[in-house]
Each structure stands twice: as C-alpha cells, then as structure tokens.
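Peer 1: One predicted model, sequence on top.
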Amino acid sequence: MNLLPKPSSAQITWMRDIRRHLHQHPELAFAEFATARCIAEELKKMGIPCREQVGRTGIVATLGSRETDAPCVALRADMDALPILEQTGLPFASEVPGVMHACGHDGHVAMLLGAAALLKAQEAELPGRVVLLFQPAEEGDGGAQGMIDEGGVDGVNMIFAGHIDRLYGVQEIVVQPGLISAYTDEFTIEIRGPGGHGAKPQETSDCILAAAQLITSLQGIVARETHPCCPAVITVGTIHGGTAANVIASEVILTGTLRTTSPETRAGCLASLQRMTLAMEQLHRVATSFTCAEGYPPVINDPGAARIAAEVAATIVGPDKVRSQPQPSLGGEDFSFFLQRIPGCLVRFGAKHTELHDAPAHSPRFDFDEAVLPTGAHFLAQTAIRALEHLGEMLDSAHDSE
C-alpha cells in the first residue's frame, strides 16, 4: 500500500478553521449555497476542478487519471445542518438563529477537503481517479439520490464515507460489514370526530382519548409482535389536537417514525400500525387515516469494501483502535442510496468530547473533539488509494485470465 503522510500542522489548522467557519454559518437541506461556495473556493485554490449545483446544491470534484477505463473511487461528505437553536456557548457558535450543525457535517466537509489536499499532493501517482462528493440534504431530504440522478457517481467503482460518532474515543475507527443502519419510515395518523363540550362527553367522541390509547398500544407492536432478535423502534414524535380546556377536540394528528432493520419486520410493523389505527374507529367511534412516507433504506456495507476500510484503519490508528459495530444503529443515513448502486462502506470516526458527555447528536449542545479531523482526512485519502490499488489488481487479474 502506498502510504500517505499524515496531515501537517498547517493542514490541521486549516481544517479546523473551515469547520468552525461552517459551524458559524450553518445552512439547512438544499439551502447550502454559502457552504457550497466555500467548498468550491477551497477546491479551486488547490487546483482541483469541480462541478457545482449537482443535485441542486452539491459539488462533485475529480482528481487523478482522466482515462475513462481507469479505476474510480468516490469519497462522500454531507454538508447540511439541522433546524436547532444552538446552546453550546462556543466562541464559533451558529450565527443563524434556529439553525445548527448538530450532527458533525461541518466536520465531515473539513475532513473531505483535508483528504483532497492529501490526494492532490500525490495526484501524479494516483492509480486511478478519485471523485469527491459534497452532498446536500442528508438530514431527512435524501440529497444523495439527486446527486446520483445527475451523474455524480457515473463511472465510480467503489465509494466510502465516514460519520463522526461521540460514542467512541478519538483515534478509534468503527468498521462493520453488512447492515449498520435502519429503514427510516415516517407515518401520520389522523383521528377525527364531531367534537363537543368538555362537560358532556356522552354526546360526542373523544379524539384525544383515542389518540392516547393508540400511542400506548403502538408500543405493544415492538414488544409483542416483532422478533426479539430483529430491532425495531416506533416513536410518536408530535401530537396536535385540541383548542381549549373545555372543548373535546374534533381532530388529533400524530406523526412518528418507524425504524426497522429487515424488510419482513418493516412490513409487519406497518401492517400493525394500520390495524391498530383502524381499531380506534370501533373502540372510540372516531374516523381514522394512516399514511406512511417511505424513508431511507438501510446502510449495508459491502464486505470487500469493509475489508479495505478495516485494513486502512489499522494502518492509520493501529489494529487495537479499530472497532466493530455488532448491533446496527436505528438511525438513518442516505449514503444507503449510493450503496444500492455501488459497493462501498460507511465507517464511524470516534470523536468523544471530553466535557459535553450529555449532548449527543441532534442536541442543541452538541460538539465533538476536533482532533478527529486529521484522523478522518488521513483515513479517507488513504482508503481512496488502497481501493484504487485493489480495483487495479482486480482488473489485472481479469486480463490475465482472458
């Protein structure tokens, strides 16, 4: 394996400054205009050509060979923020009210730019082509699919990405083949009745009572209807209903998320959600409707790509710092759309914060240890090279067997 040098102290400072700039100026899904401009400017300073406005606000940059039949590896970073009011008190806290980088995407962008710098320094020796994907709208809007639709991964043979994870220490990298995240479906339940006076419940139907019983009953699906070895979560996230203390509501709307890790469990849970919703009609004399919005498919890491990632991780942080993920996360990731098209692997970069122990991802107090930035950049760049070498070896073997 052609080993790259670690990021220099100047490059580490540069990555940190980029991360902090992006953290101060977060942008929501498909509104990452200033973020994209910042990325494009940094790429152009390095002499790396890029295509802008891919999948609306995404960027695709290319390094290495221009031969159409050359092996090609893609590296991806997501770049959108969340609709959260920041409460970290950091000197570089968000300057945009109600918008915050609370999932580490600012760090992902900085890492991929750092990897670009490391690869650019070795561009003449690259055994193929590297595509850099700066993707919009990972947080629930599925920006990956737009980049695929607009040719962002055309010709790519393998793809890699990483996600900052505060459950693991700095210098730890988590690599796991197979399924590592969940289906992310969202549902809406509407309950309607005639409404009425709060003092005369016998004259009407109580939508709030029906909603309360339904919310409690739904938890029985996971507890009693799914296989104990197949993880599933049903969460009701919002309840909207009622207008006054002495009025029986005529409408309640519930929204929630269903997280599952197998097609069979997913189908069974959806059927049970519909069945229990419909049962409220007989129990409480109300009208109901159930709708489901299909979310992201699960992330399923390719075994071959995972072996490459594990090999590189061992060289970057040492074999004792390479962790496995025996249980899938029930979080979602639209990197899954890339993996439906191309073999690849998503890893996790340990970034445990030394002080904020009670501020997980999507918390208004979220932050991570910036020492993860050079680790992530070095891993991504080195993985691209090792994957290109692997793909080249496969091509040579195929030619020899002809």
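Peer 2: Received it, and whenever you're ready, just let me know what you need.
Peer 1: switch to C-alpha atoms for all contacts and neighbour counts from now on
Peer 2: OK.
Peer 1: what's the span of stretch 333-349, first residue to last?
Peer 2: Its first and final residues considered, stretch 333-349 spans 15 Å by C-alpha to C-alpha, to the nearest Å.
Peer 1: Second structure follows, compare the two:
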Amino acid sequence: MALLPPCPDTALMRELSETRRGFHRIPELSWTEYLTTARLCTELEALGFAVAWGQALYGTQQPPNPPDVETDRIAYARAEQVLGVGNRYLPSMQGNRTGLVATLEGSLAATEPGPVFGFRFDIDALPVTESQDAEHQPAAEGFASEHAGIMHACGHDGHLTIGLGLARRLAASRARWAGKVHFFFQPAEEVAGGGLLFAGLPQMAEVERFLTLHLGIVDRYRIIFDATWIAARIYDVVFHGRASHAGNAPQDGRNALLAACQAVQGLYALPRHSAGMSRVNVGRFVSDNAHNVIADEVRFRYEVRGADNEICDFMAAAAEQVLEGAARMNGVTWERQVFAEFSSYPNSRALAEEVAVTALEIGLPEALLQDSFLVSASEDAGFLIQKVREQGGEATHLILGSPVGGGHHCGTFDFDEQMLGWGVLLFERLVLNSTQT
C-alpha cells in the first residue's frame, strides 16, 4: 500500500487536528445539528463570511424527513445548555433548519473576473455508540463522543474541519484572489434529505465550479478525483390487515404479518440488473402484535440501489410489484412513502482532471492518484452535482482515501488526520489557480 506523506504545513495540521477533535466530541444526528451549526456560524462570521442559516436560509423549504419530536427536543435542549438560551443563532434553527451557507468574495472581485466556487461539507453524525477500546484513537486520546449513542462514524467531522480550514485560509488571503466562494455546510446526508434541500438554495444557482469530498471509503491511502456513487431509493411500507383471534376465529383475519414476510422474501428474490450494480435490503421490521392475534398492521423499511438512476428505478418498480403481489395474496392493503433518495450523476471530466494535476502541484505522489471509482454506497451530493452540471457548471466528487479502523458506520471508525491538511491545501490551490492575479 502506497503511503501518505505528512502534510508539509505542520501549523495547519495542529490547527485542523484540534478543530476536528472538538467537533468529534459533539456529534449530532441528521436535522438536529444545532450546536455544530451555531459554532460554525460563529467562526465563519468572525472570518468575514456572509452567513445564511435557519429560517432565512430555508425560506419556504421544509426538512423532508425530520427526526421524531423527542430526539429533536433533546438535541435542541443540549445545544441551548452549551451555548446559552440567548444564543443568536439557535432560535431561527428551530424546526430542524440546521446547516448553513457561508459566502465570501475575493477583494479583487470588483475589478477582476473570477468564477463562483461551491464547496459542500456534510455535518451530521450517526446513531452509533463509539468504542472505548484502548486501540481506538479517539478513546485513547480523550476526544471520543460525549453524546451517548451518537458518533461521527463516517468522517463528517473531518469534512467540516476541511471546510473550516479552507475558509480560514481563503479569508486570510482574500486580498490576493478574485471571484466568490460559497461554503455549503449541509445537514442530514446520512438520511439523504439535506442534499436535495440544499440543491434548491439560491446560492447553488450561482455556482460554476463545485467540489465535494469524502474521507475514507476505500480503506487505503488514495486520492480519487472522479468518484461516483450508486443511486438509492428508501421506502417506508405499511401493510394493513384485519385483526382476529388466532385460535377462535383465524378465518376472519387478514394477516398483515404474513403478507409482509412474503414481501420481504420477494424483495430479496428480485433479479439483479445486468447493466450494472444493484442492491436490495430490508433494514427495519416492526410487528407490534400479541402472539394470539392475527396481525393487522406491520411496518418495515427497505431500500433498492443501482449503479445509476435508471437501474435504481428498475429495482424500485420491481419492488413495487412484489409488494402489490404479497398484499393481493393475503387480502390486505398496503401503502408506501419515500423516506429518502440518493441520486447518481456523472462528474465533469475536465474538473476531475484539473484536480489530479493540482494534487501533483501541492506535492501528493502520483502513486496515490486514482482516476474514476464507483462507490458501492450512496451520497446525496449527487443532487448538488446534478444541479451545477445542468446549469452549465463543472462539478466533481473526491475521495480522500485512508485506513478507517473498523469501517464506516462502526464504533471503531477513524481516519488518518493527515488527510485533513492535504484536503485543505488541495481545495485552496484550486481556488487560487482559478482566481488569483
């Protein structure tokens, strides 16, 4: 395995490590990133960015898949306790309006032409309990999660750290560059709601060059400059039957549990698609019925995925036939609603190739560079990439590969912090190469 050289800017690395560890301690679930958002707003405004957050940012848009009321209440109360009831950022975020957009113009923008850059950094964590093993660096060095049952187990603490590090450097060099930068600190990537909502923001309509990234993924050191992700559709299903006594009158019942079980079996039996990768999974199944009652209601959540949107649509349509068939066989009804969607969209080759050249410029070894890669997971940045490309801009997704401990979404997840410094330097050079005079 090719090794990653240390980031040459040791002062930058000390700063980024401290920032990352601070945010790693305070993970927040999707749509409840109140404390994270407020702290980002505070620093970005101090750096001179124009910051939009809360109601002013969302306008008439509503979070499409917010958490339950109690989860939200606990998260907001925790943020209030840390920041104080009078914090200026929190009130406008109520109702799960988390995340922000920070904008800065170079001082030469009035006299020199320059592109509008967009950078997206996701900020949410996962309902994962962090390992306390001595081999797990956050636990060993005292920066493990302080929020029980919640953890940055997918690197988003690193993503937002790269965003802050880049913001600090561009603010410091503002007098030397033209153009404009929008920083999208996006909530709710893990439940695929934030990307679709942020794609509709007016700031996205201005973006001409768009970049986003993910740490880890390939479990080895690698800089992938044209990464795409498979599409996904996630659904919540309810089967409605008729209850009756299982011993005394089984003939009067309509068994929703049996129908749901047959549906699940049918979903896993779906044929895959020869044109590319396809997936199906049932991740949640609830039948809250007594043992002696014919079940009248069953709920479950399933997902289908495909290497592109067309394959994913094929899988979704086939799954719908399975659900309808299972319901008809058992004389029950069913309903389905979308919980979340992930879009797959191709990157801009010209921008991806520019990233590769820039990586060499800043000192990353050619042996670590990789061209294209299809990730067998999903990422809602696809909606943002699609938005920029459809309006005539360029966009690409990077992977800053690193060993990741026990793997993504695992209690022992971690990454090599040296990637933080390289990520900042890479994005900074891309901006300066395009706008500096």
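Peer 2: That came through, no problem. Given the structure is predicted, the values throughout are model-derived calculations rather than measurements.
Peer 1: For the longest helix along structure 1, name the packing helices and strands.
Peer 2: Counting residues, the longest helix found in structure 1 (DSSP state H) is helix 372-401. Counting contacts by 3 or more C-alpha pairs under 8 Å, 6 or more residues apart in numbering; DSSP states H and E, helix 372-401 of structure 1 packs against helix 9-24, strand 72-78, helix 105-121, strand 158-165, helix 303-317, strand 344-350.
Peer 1: Can I get those in TSV including mean neighbour count and distance to Pro97 of structure 1?
Peer 2: Formatted as TSV, these follow (neighbours: other C-alpha atoms under 10 Å; distance: least, C-alpha to C-alpha, whole Å):
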stretch	mean neighbour count	distance to Pro97 of structure 1
helix 9-24	19	11
strand 72-78	26	21
helix 105-121	25	17
strand 158-165	25	24
helix 303-317	20	38
strand 344-350	27	28
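Peer 1: could I get those as CSV with distance to Pro297 of structure 1?
Peer 2: Output for these, formatted as CSV (distance: least, C-alpha to C-alpha, whole Å):
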stretch, distance to Pro297 of structure 1
helix 9-24, 28
strand 72-78, 17
helix 105-121, 20
strand 158-165, 16
helix 303-317, 18
strand 344-350, 14
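Peer 1: Tell me which of those lies nearest to Cys50 of structure 1.
Peer 2: Each of these has some distance to Cys50 of structure 1 by C-alpha to C-alpha; the shortest is helix 105-121, at 11.8 Å.
Peer 1: And the strands in structure 2?
Peer 2: 50-53, 100-105, 116-122, 180-186, 209-215, 222-229, 231-240, 278-286, 297-306, 333-342, 369-375, 394-401 (DSSP state E).
Peer 1: what's the matching range in structure 1 for the third one?
Peer 2: When you say that, I think you mean strand 116-122 of structure 2. Aligning strand 116-122 of structure 2 against structure 1 (TM-score structural alignment) gives residues 72-78.
Peer 1: In contact with the residue nearest the centre of structure 2, which residues?
Peer 2: Closest to where the C-alpha atoms of structure 2 average out (C-alpha atoms, centre = their mean) is Glu189, at 2.6 Å. By C-alpha atoms under 8 Å, 6 or more residues apart in numbering, the contact set of Glu189 of structure 2 is Ser30, Asp122, Ile123, Asp124, Gly195, Glu379, Asp380.
Peer 1: Apart from its chain neighbours, what residue comes closest to the counterpart of Ala384 of structure 1 in structure 2?
Peer 2: In structure 2, the residue paired with Ala384 of structure 1 is Val431, using TM-score structural alignment. Spatial nearest neighbour of Val431 of structure 2, excluding adjacent residues (C-alpha to C-alpha, 6 or more residues apart in numbering): Phe117 at 7.6 Å.
Peer 1: So the one you found is in contact with Leu170, correct?
Peer 2: No - in terms of C-alpha atoms under 8 Å, Phe117 of structure 2 does not count as a neighbour of Leu170; the distance is 12.0 Å.
Peer 1: Glu43 of structure 2 - how many residues pack around it?
Peer 2: Using other C-alpha atoms under 10 Å, Glu43 of structure 2 has 14 neighbouring residues.
Peer 1: residue in structure 1 matching it?
Peer 2: That one, Glu43 of structure 2, aligns with Glu42 by TM-score structural alignment.
Peer 1: Count residues in the vicinity of the match of Ala384 of structure 1, would you?
Peer 2: Counted with other C-alpha under 10 Å, the neighbours of Val431 of structure 2 add up to 21.
Peer 1: distance of Val218 of structure 2 from Gly155 of structure 2?
Peer 2: Where Gly155 of structure 2 is concerned, Val218 of structure 2 sits at a distance of 13 Å (C-alpha to C-alpha).
Peer 1: Neighbour count for those two, which is higher?
Peer 2: Set Val218 of structure 2 next to Gly155 and count neighbours by other C-alpha under 10 Å: Gly155 wins out with 26 against 18.
Peer 1: what's the nearest residue to the aligned partner of the more buried one in structure 1 if we skip its chain neighbours?
Peer 2: In structure 1, Gly155 of structure 2 lines up with Gly104, judged by TM-score structural alignment. Among residues not flanking Gly104 of structure 1 along the chain, Ile164 sits closest, at 6.0 Å (C-alpha to C-alpha, 6+ apart).
Peer 1: Need the counterpart of the one you found in structure 2.
Peer 2: Going residue by residue (TM-score structural alignment), Ile164 of structure 1 aligns to Leu215.
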